[in-house]
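Visitor: sharing a sequence plus its predicted fold:
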Amino acid sequence: MGKMKVLQIVRKSEGGMKKHLLSLVRLLDKDKYEIAVLCSFDKKTQEYLKKLGIAVYDIDIGDGISLKKDYRTIKFIRKVVNEFKPDIVHMHGAKASLVGRVACFAMPVKTVVTVHNFANYNNMSFYKKKLLLSLTKILDKKTHQFIAVSQALKDDLVLNQNVKENKIKVVYNCIDISFYEETTLNLKEEFNLPQDSFIVGSVARLIPAKGVQDLIKAASILKNVNAYFFVAGDGPFREELQKMIDSLNLKDRFFLLGYRNDIPSFLRNLNVFVLPSHEEGFGISVIEALSEGVPVVATKVGGIPEIIQDGVEGILVEKESPEELAKAIEKFLKDEELRKNISLRGKESVGKYSCNKMIEEIYKIYDTLKGR
């Protein structure tokens, strides 16, 4: 019996979706699976994939809806499917699953969609939204398998998209540090900070939904606390966030570090990790922080409460509440015993996010689809 062929489709991304895709294709057994990736990733990432023995098809899938551009993308995907002849086409995220499923419509392949985030129809005209919802409803019925990276996303698919519950499997993302660089990062030395100061940090794409603006406001509330704030990540909201930092006179205490590929080293510098998201499909940076023994403050949105029990593995607060964020951060900074106890419990809880467990669940899904 020959190898099962799997085509992965994903748009350009730098967060949990990209981490998940890279972990998945790295871990899939190359003796059992022949893998191709159709993506919009940067050249460095594409070279990484090629070194793994993976065929890479480069195309800019984009993010919004553009009929002319999307038509070209759909045409290209059909060409790749006809050339590669996959048994399964596995799509990640809303945009890739839209163009991918349209391209595969009526083609002899099994389709899998991994849902990483909640559907977002903001900034979309009424007619475009109506068209998209109608098309999605048709495509959902034809999709063979959905994977949700949290129970919250599964519930949303059932309630808001009317996807049948038995077509959705929850498979959590895993902790995979294999593609990070290991550095001897020392933020106190690098930024000439007092040795007795506390370091509060976050890892987030700089967009409004990640709530970094709330963390900046919380830092302003905590002006009398001996703490410094660092955010690893980049994005289109960076300039606005920097203006906020400057206007609140926080430029000596709050630092936007930009994109980093040494996240484990960064996390080990922190006394407290904060994820102030307004919405979050899963929250992979939370489990990365827990695995490094860093106590976590996060908002109780999306999949985060599936990772953190309030007061057990971390502290949960309401979204868009800088006051609650500030109070939770200060609680950790003032109580060393609390930090130790919660970080220990957090580190003990991350076993269920092993890469072996994730890949075994994916194997079951692929094998079941191949057998249909």
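Guide: Thanks, I have the structure now.

Visitor: make it CA atoms for all contacts and neighbour counts henceforth
Guide: OK.

Visitor: next, the buried residues of stretch 201-218.
Guide: Using 16 or more other CA atoms under 10 Å as the burial criterion, the residues of stretch 201-218 that qualify are 201-208, 210-218.

Visitor: okay, one more to line up with it:
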Amino acid sequence: LAMAAFVRALIGTPILFKAHTGLTGGGQSLARSLRFCPNHLVVFSETMADFVDKQRPNQPVTIIPNGVDMDRFKPEGNQIDLGLNKPIVLCVASLNHNDHKRVELTIRAIAKLPYGSLLICGDGPDREYFQALGEELLGANRFAIQTFPFNQMPEVYRYGNLFTLPSIDEPFANAYLQAMSSGLGVVTTDDEIRRYMIGDAGIVCDVTNPDVYAGAIAQALSKDWKTKARKNGMRFSWDMVALRYRDLIMQMISQSSLD
């Protein structure tokens, strides 16, 4: 962004900036970005737009969510098979004991259920810790940690029956969109951005309470989410998102020519 501001100062090229970090850390990163006064700012929630308005009232801002390729992430197609006991709860997250993903909450919640397996897709410095904890609480036939290349992830989502991610905050995780586009219901943290993203395609709850979290997972596993999840995912299809960016870019080009 600093380099873009430098180029703008030299030749007048307007800046269209997408705020990827959301309001993590109390919005400090977003506040720093606003100091560069982008010509137009893209955020992905009303909450972010309100934050921007308070920080810099005259900042032009548009709400455009992240998008998902619904032709790639769909219920139909091949799937992996790791031999885990069904049903499968899928969690896509980095494995760091001290980060905001809070994967341990998911392991302990599913351990309260007498059925179902947890597949964690991810890697990180504490992978061995989570591997040991999962095997201790769930056993090898109900738990696995694996990493997959991105082009195989559609097959991974199809293997699951439910998606969960208990992160303490999440700017706009693509994993939610990919899961819903693949026909999976979602159980996740109860906050404004997750309620907006998940809609009626899952359950939001207090994931810090193991009994409540486990109960939400059990309830979600008893339902068929495919239709609702896929329909909700269409709100974030790349086709829709691309059109909104196109319109915004054309608007900025038109405005720049007038200036």
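Guide: Great, that's in hand. Computed from a predicted structure; not experimentally measured.

Visitor: quantitatively, what TM-score do the chains reach?
Guide: Once superposed, the chains reach a TM-score of 0.81 (TM-score structural alignment, normalised by the length of the second structure), with 248 aligned residues with a CA RMSD of 3.0 Å.

Visitor: sorry, back to before: out of the buried residues of stretch 201-218 of the first structure, which sit inside strands?
Guide: 201-203 (DSSP state E).

Visitor: can you give me the strands in the stretch 1-150 of the second structure?
Guide: Per DSSP state E, counting those that start in this stretch, the stretch 1-150 of the second structure carries strands over the ranges 16-18, 40-43, 61-63, 88-92, 117-121, 143-146.

Visitor: which part of the first structure lines up with the first one?
Guide: Yep, that's strand 16-18 of the second structure we're talking about. Using TM-score structural alignment, strand 16-18 of the second structure lines up with residues 112-114 of the first structure.

Visitor: how far off centre is stretch 329-347 of the first structure?
Guide: 25 Å (CA atoms, centre = their mean, to the nearest Å).

Visitor: next: stretch 252-262 of the first structure.
Guide: For stretch 252-262 of the first structure, the distance to the chain centre is 19 Å (CA atoms, centre = their mean).

Visitor: do the same with stretch 72-80 of the second structure
Guide: Counting by CA atoms, centre = their mean, stretch 72-80 of the second structure comes out at 19 Å from the chain centroid.

Visitor: got it, and stretch 218-236 of the second structure?
Guide: 15 Å.

Visitor: Leu193 of the first structure - nearest residue in space that isn't next to it in sequence?
Guide: Leu187 (7.8 Å; CA to CA, 6 or more residues apart in numbering).

Visitor: trace Lys44 of the first structure over to the second structure, please.
Guide: By TM-score structural alignment, Lys44 of the first structure lines up with nothing at all.

Visitor: state the distance from Lys44 of the first structure to Val231 of the first structure.
Guide: Distance of Lys44 of the first structure to Val231 of the first structure, given as CA to CA, to the nearest Å: 23 Å.

Visitor: which one of those two is surrounded by more residues?
Guide: Val231 (24 against 9; other CA atoms under 10 Å).

Visitor: against Gly185 of the second structure, how distant is the residue mapped onto the more buried one from the second structure?
Guide: Aligned by TM-score structural alignment, Val231 of the first structure pairs with Ile120 of the second structure. Going from Ile120 of the second structure to Gly185 of the second structure by CA to CA gives 16 Å.

Visitor: relative to Glu135 of the second structure, which of the strands of the stretch 1-150 of the second structure is closest?
Guide: When these are compared by CA to CA, strand 143-146 sits nearest Glu135 of the second structure, at 6.4 Å.

Visitor: which strands and helices sit next to the closest one?
Guide: Judged by 3 or more CA pairs under 8 Å, 6 or more residues apart in numbering; DSSP states H and E, strand 143-146 of the second structure is in contact with strand 117-121, helix 127-137.

Visitor: please redo it, this time with the cut-off set to 10 Å
Guide: Contacts defined by 3 or more CA pairs under 10 Å, 6 or more residues apart in numbering; DSSP states H and E place strand 143-146 of the second structure against strand 88-92, strand 117-121, helix 127-137.

Visitor: okay, the ones in strands among the buried residues of stretch 201-218 of the first structure in TSV with distance to Phe282 of the first structure next?
Guide: Shown next, in TSV, are those (distance: CA to CA, whole Å):
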residue	distance to Phe282 of the first structure
Gly201	19
Ser202	15
Val203	14
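
Visitor: quick one: the helices in the stretch 51-200 of the second structure, in order.
Guide: Secondary structure of the stretch 51-200 of the second structure (DSSP state H, counting those that start in this stretch): helices at 103-110, 127-137, 153-159, 174-181, 192-198.

Visitor: picking that back up, for Gly351 of the first structure, see how far away the residue nearest to Leu193 of the first structure is.
Guide: 29 Å.

Visitor: pick out whichever of those two has more residues nearby.
Guide: Just comparing Leu187 of the first structure and Gly351: by other CA under 10 Å the higher neighbour count belongs to Leu187, 16 against 13.
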